[in-house]
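Undergrad: dropping the sequence and predicted coords here.
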Amino acid sequence: MSRFKNQAAGEPSQRQLRVGELVRHALADVLSRNEVSDPDLDGVIVSIAEVRISADLRHATALVAPLGHTDPALIATALNRNTRFLRGRIAPALRQMRNIPDLKFQLDTRFDDDSRIDTLLRSSRVARDLPVDPDGAPAGGSDEDGR
């Protein structure tokens, strides 16, 4: 068995996951203190859902979701404009690393995708394709244990 079985499957290594969490926490600290002086980021609460690190630990992609009624694309653009400042602010938290990763911000659309899929699965078009149990309930809603 290979010592690097996760990397063969394309999954991130333990080190990538650990560094990603360090970067995520450092970015969350900086953004929660409103240290970035950008008019597009004033008063905006940004959630850092995940940080993906490249295999060489030199590039980090942060998946962000602005909370509230703001334009998400505008927030991602503003964060990408301020990557140099943010990189400098997270450097002390990553002092054990040889290189501070270059930052890139992308919108986290997983929640929107999940909502869209859930809405589709609950639609009448999908429900009519499900077989009906003898008691009148659509089949496939739960397993044998009632879960």
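TA: Sure thing, it's come through. Residues are numbered from 1 along each chain as shown.

Undergrad: only C-alpha atoms for contact and neighbour calcs from this point on.
TA: OK.

Undergrad: what comes up buried for the longest helix anywhere in the chain?
TA: If you go by DSSP state H, the chain has its longest helix at helix 14-32. By neighbour count on 16 or more other C-alpha atoms under 10 Å, the buried set for helix 14-32 is 16-17, 19-28, 31.

Undergrad: identify all contacting residues around that helix.
TA: Identification of contacts with helix 14-32 by C-alpha atoms under 8 Å, 6 or more residues apart in numbering yields 36, 45-55, 57, 60, 62, 86, 89-90, 93-94.

Undergrad: and which of the buried residues of helix 14-32 is nearest to L130?
TA: In terms of C-alpha to C-alpha, no member of the buried residues of helix 14-32 lies closer to L130 than L17, at 40.0 Å.

Undergrad: try it against this one:
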Amino acid sequence: MSKKRFSEGRGPSQRMLRVGEVIRRTLSEILQRGEIHDPDLGRMLITVGEVRVTPDLGIATAFVLPLGGKNAEEAIEVLARNKGELRRMIGRKAQLKHAPELRFRIDDTFDQIERTAALFDNDHIQQDLRTPTDDRETDEDDTV
């Protein structure tokens, strides 16, 4: 019976990370150079933030976002429409024995960063982040 790595709480293996990064770089290069002959894809500037690969290296999920974050759903549709050609080009350029099936998802990393920054700006959270020495210094300043 095969062992599923992520069910045990472990992270991805070095091989998975390495293959994901190779695919990310290759996909970025292909999109940057406009090597896919689709006019819809040619007019979009797409950022590839991360590529996650399954343990058997059979599926690669690319987290992408168009420049400016607008029309993200349209970008996903255009990439999905061209995934066969992208897969072939990635396999050839990255010299992979078996190119994985490509899946595309919207990269929400920037949204998460904004939500986290907003949390840190909250007064209630700031109160918890202060160190006890900060509180003592303000108390001493008040008594003088």
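TA: Thanks, I have it. Remember, predicted model here, so these are calculated numbers, not experimental data.

Undergrad: TM-score them against each other, please.
TA: Once superposed, the chains reach a TM-score of 0.76 (TM-score structural alignment, normalised by the length of structure 2), with 131 aligned residues with a C-alpha RMSD of 2.5 Å.

Undergrad: return the subset of the contacts of helix 14-32 of structure 1 lying in strands.
TA: Judged by DSSP state E, the contacts of helix 14-32 of structure 1 include I45, V46, S47, I48, A49, E50, V51, R52, I53, A60, A62 as members of strands.

Undergrad: what's the match for the first one in structure 2?
TA: This points to I45 of structure 1. In structure 2, the residue paired with I45 of structure 1 is L45, using TM-score structural alignment.

Undergrad: next, count neighbours for its match.
TA: The number of residues packed near L45 of structure 2 is 14, by other C-alpha atoms under 10 Å.

Undergrad: that one contacts V64, doesn't it?
TA: No: the criterion here is C-alpha atoms under 8 Å, and L45 of structure 2 misses it with V64 at 10.3 Å.

Undergrad: returning to what we had before: now, which of the ones in strands among the contacts of helix 14-32 of structure 1 sits nearest H69 of structure 1?
TA: Checking these against H69 of structure 1 by C-alpha to C-alpha gives I45 as the nearest, at 10.2 Å.

Undergrad: who touches the nearest residue to that closest one once chain neighbours are set aside in this structure?
TA: Excluding its sequence neighbours, the residue lying closest to I45 of structure 1 (C-alpha to C-alpha, 6 or more residues apart in numbering) is L67, at 5.5 Å. With contact taken as C-alpha under 8 Å, 6+ apart, L67 of structure 1 is in contact with V44, I45, V46, S47.

Undergrad: ok, back up a step: contact partners for the match of I45 of structure 1?
TA: Shown in contact with L45 of structure 2 (C-alpha under 8 Å, 6+ apart): L31, Q32, P66, L67.
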